[in-house]
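J.: Got a predicted model here, sequence first, then my questions.
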Amino acid sequence: MHQNRLLAAIMFTDIVGYTSLMEHDESEALYILEINRQIIQTALKQYNGHCTKEIGDGTLSTFHSTVDALACASKILTLIAQYPKLNLRIALHLGDIIQEGNDIFGDGVNITARLEPLAPCNGIAISQHFHAQIQGKTSYQFKSIGFPTLKNISSKIEVFTWHPSYSSNGADKALSSVSRLSFSLTWLNYKTAFFVFLLALGGYFGWQQKWLSLNTTTITVNTPSNVPESSIAVLKFANIGASLQNQYFNDGLSEELLNLLARIKELKVASRTSTWALPKNVTSAMVREQLNVNYMVEGSIRKSNDKVRITVQLIETKTGFHLWSQTYDRKLDDTLVIQDEIALKITTSLKLLLSAQSLQALANNKQVNALAYEHYLKAKQFLRQPKTKTSLLAAIESFNSAIAIENTFELARAGKCKGLIEFYQLSLSNDDFQSAEKNCLAILKSNSYQSEIYNSLGELYLVSGQFEEAESNFQAALTLDLSSVDALIGIARAQTKLTNYTIAEQYFIRAVQTAPNYGETHEHYGSYLFYQGRYTQAINEFKKVILLNPYYGDAYNSLGAAYFANGDVNRGVQSFQKSIEINENHEAYSNLGTAFFIKKNFVQAANMYQQAIDLSPDDYRYWGFLAESFEHIANKKFQMNDAYAQAIKRAEKMLVINDKSNELLVSLALYYAKINHHYQARNLLNKLKNKDLLADSLYTMSVSYLALNDKVQALNYLSKAINKGYDKELAFADESFMELSKHKRFKELTQ
C-alpha cells in the first residue's frame, strides 16, 4: 500500500479511569464513551481536524494547524465540563507521520501517545515542538515539566502542561485576541503617504534583500547567562589552495553542513548570517560571547580536479579544547557522504542520542552527482550576491545546469524557485511570475522534508497574496530548522499581511535575536516599525543595518524615509541622496521626488519620478506619482492622463497576480477616479468598503471619492482615517480638500 509522509499536528485523548468505571458500571461506561465520541467529533468538525482512529477509550486525530489543534483541545475540555464522570487527558505534538490508507503511524504518533499520561486530569500536555509553534498565538500559561523519560523514545523532549488552575483568574481563553494595530502615518499630505510603499523591503511585493556582503562589524547583544548545552556554530571553512575561484565551493559546503546540522532537533545551531558576520581568525571565546554557543566547527577545504581534502575540528568554546578533528581525502562524488559523516561524528562526540526524525533528516541527504553539486553551490553563491537581474539569471542558469545533470536534485529546484521569485520582483513581468509559479509548485511533488523547500514555497505564496498558505509553509520550514532566519522573517511578513501585528513583531524580534549581526533582520524589523508609525525605533534599526554595512544604499533610503516621517526633512533628503550616490535605485529617486513634491517643486519632482521609472518601468506607483506631479504643472494634462493610463495598465497586471492587496486596490481606485472612469473607481471602492484598512488607505479613499465629486463619502472616509490615527492638521493642510475647507463637517473633523 502506498505511504505518504506528512508533517502534522497530532492529538491523542484518553478517558481518565475508564477501566475502573467499566468494571463497576458497564452501562455507565459505555454511555460516557459515546458522549466522549460525540464531543470529540463535534470539536474536530469545528476546527478542521480528522479522527484517524479510536483505540479503546482513546482517540487519535490530526490537524494541518497547531492553532486549530489547540483550539480543538480547548473546546473538548469546555464541553466535557457538563459531564462530571467524563475526565480526559489530552496530548498534542507536531511531527512527522506516515499515512497508509486511513491509518497513520510513525515517530510523531508514538511521541504523542507517550505524552498523554503526563497531562493533568482535564488538562493538556504538549511537546517542545508544538510549544514552539504556538508562541504568541495563545494566552494559555503552559508550564515546563522538564525532560521526562518517554517509554521507547530515545530523544530528549521538553514537555509542557496546562490546567485551568494555572491561570490567575481560573480560566484562559484558547486563543488570545490579537490586537489590530492601526498605522498612524503623520504625513504632510496624502501624497506623502506613498512613502509607505518605498522602503526597499516594505512594498506591495515584500521585497527581498538586495544585500551586499557584510563587513566585519558586529553588534553586541545581551546573551543569556546560560549557554544552551547542545549549541553549536559552523564557521566558514578556509580555502586552502591558490585558486580563489573555489571560494564558492568552500562557502557552499560550509553552509550545507550548517543546514544539515540544523535538521537535527537535538542541536541548537547558530544561524549562518550571524556566524559569517564574525571577523576572520575569530577566537573560540569570541564565538561563545557573540553567538552564545558551547561548541564551534571550523575547518579547511582543498579542491583539486576531482579530489577534495576536507579538514574539520570540533572545538569547545569555553575552553578552546579540540574535542575531535579529522581529515577526509575523497573524490568530489563523496562530498555529501562526508557531510553526513561529519554530522554524525559531531553528534557522537557530543554524546547526543538522535531521534528517528533526526536520523531520517540525515538519511535524506542523498548522493548527488559531483558536477551537479558544484553547479548548485555556484548558484547559491550568486543568490548571496546583491540582487540584480544579472546575478539572478546566473543563479537560475547554474540551478538549471544542476537539475539537467541530476533531475531529482530537490534542493536545486527549491533554489531555482527562490531565484525566479526574486527575478520576478525585479522585473514585475507576468510571464516571469508564471514561470516562478510553475517551477515552485512542481516542488510540491517532492517527498523531501527540507526547510529550504518550504521557505521557497512560502515566498511564492507571499508574493501571490496567499498569506495563510505562506505562513503555513514558513512554519513548516521553522519546524524543520528552528534557527532558520528566512522562516522567522517569512512568518513575520505573512502575519503582518494578515494584520496580526503583535505576532508579527514577536517573530521579527526572534529573527533579530537569532541573527543580530545580519543586516536583513534589522532591515525587515525597521520596515515593520516604520509602518507602525514608530519612526524613532525604525531609525535605530536602519542605523544598525548601516553599521553592519556602510555601503548598502537601500538602508540609507529606508533611513531617509524614517527621518522624513519623523519630521527631519533635511536628514531625510541627505539620506536619499547618499543612497543614490552608493547605487542608483528607484525607491530613493521616488522618495526624492516626493520631497520635491511637498516643496511644490513639481517639475523637479516629475524629473525624479521619471528617473525611478527609467530604473523600474513596470512599477505602477511611479507612474501614478508622475501623473500627480503633472496635475500641478501647466499644459501637462495630456501627459497626466497618459501617466495615469500607464499606472492603471501596470496595476491591473499586478491585480491578476495578487487581488488581495488593499494597497493596490486603493491606488487603482484613485487612478480611475482621477481620469473620470467613475464606474471602475466605484467598483473598486465598493470592494474595499468592508475591509479593515489602515489610516493612509482610508485617507486615499477619501481623496478618491472627492475626485468623484462624492463629498459625503469623502467626508465619511476622512472621518474614518482620522479615527484610525491620521493627523488632523495634515488633512486640513491638504490642497485636495481646499473646496471643503469651509464645509461645517470638515471643520469639525479637523479641529
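T.: Looks like it came in fine.
J.: all contacts plus neighbour counts: C-alpha atoms, from now on.
T.: OK.
J.: In the helix or strand where Thr502 lies, which residues are buried?
T.: Using DSSP states H and E, Thr502 maps to helix 501-514. Buried positions in helix 501-514, judged by neighbour count with 16 or more other C-alpha atoms under 10 Å: 501-505, 507-514.
J.: Going by distance to Ala361, which of those wins?
T.: Nearest to Ala361 among the buried residues of helix 501-514: Thr514, at 22.2 Å, using C-alpha to C-alpha.
J.: show me the contacts for that closest one.
T.: Ala270, Ser271, Ser274, Ser483, Val485 (C-alpha atoms under 8 Å, 6 or more residues apart in numbering).
J.: Could you do Lys653 as well?
T.: By C-alpha under 8 Å, 6+ apart, the contact set of Lys653 is Asn430.
J.: and if you look at Lys318?
T.: Ser284, Ala285, Arg288, Asn294.
J.: how about it, secondary structure?
T.: Following DSSP: H, G, I helix; E, B strand; the rest coil, we place Lys318 in the coil state.
J.: Next one: it relative to Glu266, how far apart?
T.: Per C-alpha to C-alpha, to the nearest Å, Lys318 is found 20 Å from Glu266.
J.: Ala515 now?
T.: Counting by C-alpha to C-alpha - Ala515 and Glu266 are separated by 20 Å.
J.: Same drill for these two, tell me which one is more crowded.
T.: Ala515 (25 against 19; other C-alpha atoms under 10 Å).
J.: Just to be sure, Val312 is in a strand?
T.: Yes. Assessed by three-state DSSP, Val312 belongs to a strand.
J.: contacting residues around it?
T.: With C-alpha under 8 Å, 6+ apart, Val312 has these contacts: Val297, Glu298, Gly299, Ser300, Ser325, Gln326, Thr327.
J.: nearest spatial neighbour of it, skipping sequence neighbours?
T.: Sequence neighbours aside, Gly299 is the residue nearest to Val312 in space, at 4.2 Å (criterion: C-alpha to C-alpha, 6 or more residues apart in numbering).
J.: okay, now the one to match up with it:
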Amino acid sequence: MTVSRQLSAIMFTDIVGYTAMMGNNEEKAFSLIKMNRDIHLNAIEPHNGRLIKELGDGMLLSFPSVSEAMLAAMNIQQACEKISEINLRIGIHYGEIIFENNDVFGDAVNIASRIQTLGVPGSILFSKSIANEIKNKSGFELTSLGSFDFKHVDEPMEIFALSNPGFAVPKKADMDGKLKSASEKSTWKKNVWIPIGLLLFLVAAFILFKDQLFGTKGVTLEMRSMAILPFENLQRDSTLYFLTDGIPENLINSLSALETHLKVFSRSATFGLPDSAKTNEHLHKLLNTDLVMRGSLQKSANESFLRCELVDAVSQNQLWGNKYLLDMNDISGLENSILADLMRALKIQSKNEVNENREVDPAAYAEYLMGRHLSYGSTPQESEKALEHFREAIRIDPKYALAYAALANEKVVQGQFGTASTKEIIYEARTALEAAKALDPSIPMIYTVTGALNFYYEWEWQDALEAYRKALDLSPADVQVYIRYATTLAILGRHTESIPLANKAIELDPVSISSLHNLGWCNLLASNFKESHEAFGKALELHPNWIWGYIKKAYGHALLGEYNEAIMLADKAQTLLADGWGSELIQDALAYIYTKSNEKEKADAVIERFLTYASQNTVKDPSTLSSIYYLNGNYEKAIEWEWKAVEQNSSNAYTFYIPLKYDKVFFNSEEHQQIIKAMGFKK
C-alpha cells in the first residue's frame, strides 16, 4: 500500500442534467460520457493534470499547480461549449491531499466537490486558496460570490467565479437552495427583533407542551427510510479500519430485523457510493431516504472515540447525536448501546426483541469483523485473508457460530475467483455450516450460504429455494437473499415469482451493481427486454466502468435483433479490459454477442483467441469451452465439454438450462437434454 501527502489543486467536474438525459436516450448519454472523457484528457495532458477517477458523469482530477488547474478548466469549458449537450460545472480547491492506491482523500477533495455543486453550466468556481494564487496573474478575472458554510468545515469559505468573457458566473437566484451563504445568516441574526421575554415564553411553552403536541422526543413516524453510511476513519488509523464498516453493517442488520415502520437501506446501497454522492442532498435524491446516519472514529491521546449523528436528509437538521468511548475489548457492547440510543431517537417500539450479540470473546469478535471487512474485497488475496480471520475467530472461540457461517460464505466467494476446487468449497463450506447450525440455527447466513451451495455446486434446486425461504423468514430485509432467490427462480423459468423478488431487492438497494444486475438479468431471462435495458442502463449510469453491464445489456439487444447496439456495447466492454482478456466467461460472452449479431469477423477472432488459450492453459470452467465449441458449430465437442462441466460440478453449468443461449435444434437435442436431466432439471 503506497501512501503520500502533497499539496495539489483538486478539480471536480459534473455534467448538469445527465440523469434526465440518461432516461431519455441512454445510448446518446453514453456517447456524451465518452466525449466528456476525451475532452478532459485532451485538456489536462498539456497542464500535467491527472485523472484520478470517473464518478458517473463527473470527473475527479488533480494538478501540481493552481495556474495549470485553472488553464485546464478553461480549456475544458471552451471545448464543452462546442457540444450543446454537455453542460459542465467545475469546482476547484487547493490544499493537502492523500494519495493511496490510485485514489485521493482529504478535506481538499470534499471541499472541491462541494464548490462544484454551487455552479451553473459553463461556470468555474474556486476557493480563496485558488484566488490568492491567481489574483495578480494576467488572464484571470475573478468575481467573489460571497462566503458559504460547508459541512465539516469550521469557518465560512469565500467562493469565487472565473468571470472572463465566455464563462458563466452564477447569480444569487442560481445559488438559492444549494447552500445558505454565511452573510445571509449573519444578516438574519442582526435583524432579529423578537423581544427576549416573548422568545423565552415561547421556548418554555414548547418545552412544557411539546410531548402533547408532537409525541415523545425523536423522529416522526412520517420519516420512513434510513441510510447508514460507513464510518469515517478521520486519522486513517489502520487499527480501526475494520470498524468503519463493521459497526454500521451490524446496525443495518439489527434495525432491518426489527418489525417496525422504518425501512433501512442495505449495506450495498450505501457503502459503495463515491464520496461526492454521500452528501445528504445526493442521498435523498438517489435513494429517496429521509434519514442519514453517519459516524466518525478518531483517537485522542490514548483513547479512541466514536461520534454518531442522525440527520434529516431534507432539512439537514441533526435529530440525534452522541459520543462513545471505543473499548476494543467490548465492541459488541458498544454496538448494543448505539442501537438502543438509535431506537429511542427513532421512537421505535418493535414487536420483536432486539437480538443482542451472544457473549463472545472480544478478540474473536474483532477477528470476525476484520474478516467481514475483507470479505467484501475484490481480490483472491483479500478473500484468503478474510478466511484467516474467520479461522482465527473460531480458534479463539470454538463455539462462535457466526464465524463458522462467515467462513462457509467465504468459501463460496472463493469459487467466484476460481482459487479453490469445487470439492474443497463444498467440503469446507458444508462442514462449517453444520457446525454453525448445531451452535445457533437462527443465523440467517447459514441458509443463504446453503442455498448458494445447493444452487451453484450441487444442483439441488428445490433445496436451494427452501433454504432461501428460510433465510428470508429470519432476515426479511437481506438484499443478498432476495438476489440469490430471484436468480434461482429465473433460471428455473418461474419468472412471475422471480421478478417481484428482484424488485424487492431494488427497493432495499436501488443503486448497487448487484441489485441492478439481478433485476436486469431476471428480466432478460424472462424476455422482458425493455425492463432489462432499463436496469442495466441505470447500473451503467452509476457505474460507467462496469464491464459486465455492457455485456449483459448487449445480450438483450442481440436477442432483439438490434445488432448495431449490441456490437457497440460489446466493443465498449472490450476497451475496458485492461489485459485484453478479462476472464473465460467474458470471452465466452463476447463470442456469443458477436455471433448472434452476425459480426463474423469479430466472433471468429474471439473464438480463435479462446481456443488458443485453451490449447496453452487448463480451462478453469469447462462450461465456457463447451459454449465456444457450440458457437463455432462443433456440436460434438460442445456436448463433450458439457459433460466435463457436469463431472467437475462447474458453478456455471446451470446456464445449460437457459433456452435463450441456444438455438432450438441444439437445445432440444437428445444429447443436450440428457445433460439437463443429469443435473436435475426438467424440460
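T.: Everything's here; your move. No experiment lies behind these values; they were computed from the predicted model shown.
J.: returning to that earlier point: tell me the counterpart of the residue nearest to Val312 of structure 1 in structure 2.
T.: Under the alignment (TM-score structural alignment), Gly299 of structure 1 pairs with Gly295 of structure 2.
J.: contacting residues around its match?
T.: Leu229, Pro230, Phe231, Glu232, Leu306, Arg307, Cys308, Glu309.
J.: Would you agree the third one is in contact with Pro248?
T.: Going back to what we said before, that points to Phe231 of structure 2. Yes. If you go by C-alpha atoms under 8 Å, Phe231 of structure 2 and Pro248 touch, sitting 7.1 Å apart.
J.: Show me what Arg621 of structure 1 aligns to in structure 2.
T.: For Arg621 of structure 1, the residue aligned by TM-score structural alignment is Ser623.
J.: Specify the local secondary structure of that match.
T.: Per three-state DSSP, Ser623 of structure 2 ends up helix.
J.: My read is that it contacts Ala645, right?
T.: Yes. In this structure Ser623 of structure 2 lies within contact range of Ala645 using C-alpha under 8 Å: 5.3 Å.
J.: Please enumerate the shared neighbours of these two.
T.: Ala653.
J.: which of the two has more neighbours?
T.: Neighbours were counted for Ser623 of structure 2 and for Ala645 using other C-alpha under 10 Å; Ser623 has more, 29 against 23.
J.: can you tell me how far that one sits from Gln77 of structure 2?
T.: Distance, Ser623 of structure 2 to Gln77 of structure 2, using C-alpha to C-alpha: 49 Å.
J.: Which one of the contacts of Gly295 of structure 2 sits in the busiest neighbourhood?
T.: Most surrounded of the contacts of Gly295 of structure 2: other C-alpha under 10 Å gives Leu229, at 24 neighbours.
J.: Aligned to it, what sits in structure 1?
T.: Per TM-score structural alignment, the equivalent position to Leu229 of structure 2 in structure 1 is Leu235.
J.: Over in structure 2, find the residue span stretch 33-49 of structure 1 aligns onto.
T.: Alignment note (TM-score structural alignment): stretch 33-49 of structure 1 is unmatched in structure 2.
J.: all strands for the stretch 251-400 of structure 2, in order.
T.: 263-264, 291-300, 303-312, 318-325 (DSSP state E, counting those that start in this stretch).
J.: Same question for structure 1.
T.: Assigned by DSSP state E, structure 1 shows strands spanning 3-15, 50-55, 58-63, 88-100, 103-105, 123-127, 143-144, 159-162, 231-234, 238-239, 268-269, 295-304, 307-316, 322-331.
J.: Can you point out the buried residues in the second one?
T.: Neighbour counts over strand 50-55 of structure 1 (16+ other C-alpha under 10 Å) mark His50, Cys51 as buried.
J.: Just want the angle from it to strand 58-63.
T.: Here the directions of strand 50-55 of structure 1 and strand 58-63 differ by 160 degrees (axes from the mean of the first three to the mean of the last three C-alpha atoms, to 10 degrees).
J.: Show me what strand 50-55 of structure 1 is packed against.
T.: Counting contacts by 3 or more C-alpha pairs under 8 Å, 6 or more residues apart in numbering; DSSP states H and E, strand 50-55 of structure 1 is packed against helix 26-46, strand 58-63, strand 103-105.
J.: As a quick check, tell me the outermost residue of structure 2.
T.: Gly197 (52.0 Å; C-alpha atoms, centre = their mean).
J.: do you know how far it is from Val203 of structure 2?
T.: Separation of Gly197 of structure 2 from Val203 of structure 2 (C-alpha to C-alpha) stands at 10 Å.
J.: Likewise for Gln480 of structure 2?
T.: 48 Å.
J.: same deal with His40 of structure 2?
T.: On the measure of C-alpha to C-alpha, His40 of structure 2 and Val203 of structure 2 end up 54 Å apart.
J.: Please give me every residue in contact with the residue positioned nearest the centre of structure 2.
T.: By C-alpha atoms, centre = their mean, structure 2 has its centre lying nearest to Gly272, at 3.2 Å. Taking C-alpha under 8 Å, 6+ apart, we find Gly272 of structure 2 in contact with Ser512.
J.: hmm, 6 Å instead?
T.: For Gly272 of structure 2, no residue counts as a contact, taking C-alpha atoms under 6 Å, 6 or more residues apart in numbering as the criterion.
J.: That one and Ile130 of structure 2: what is the separation?
T.: 31 Å.
J.: how about Ser274 of structure 1, what's its match in structure 2?
T.: Aligned partner of Ser274 of structure 1 by TM-score structural alignment: Ala269.
J.: burial of its match, as a residue count?
T.: By other C-alpha under 10 Å, neighbour count at Ala269 of structure 2 equals 25.
J.: Now do it against Thr496 of structure 2, distance only.
T.: As judged by C-alpha to C-alpha, Ala269 of structure 2 and Thr496 of structure 2 stand 25 Å apart.
J.: now do Ala591 of structure 2
T.: From Ala591 of structure 2 to Thr496 of structure 2 the distance is 30 Å (C-alpha to C-alpha).
J.: residues near the residue lying closest to the match of Leu229 of structure 2 once chain neighbours are set aside, how many?
T.: Excluding its sequence neighbours, the residue lying closest to Leu235 of structure 1 (C-alpha to C-alpha, 6+ apart) is Glu298, at 5.2 Å. Around Glu298 of structure 1 there are 17 other residues, counting by other C-alpha under 10 Å.
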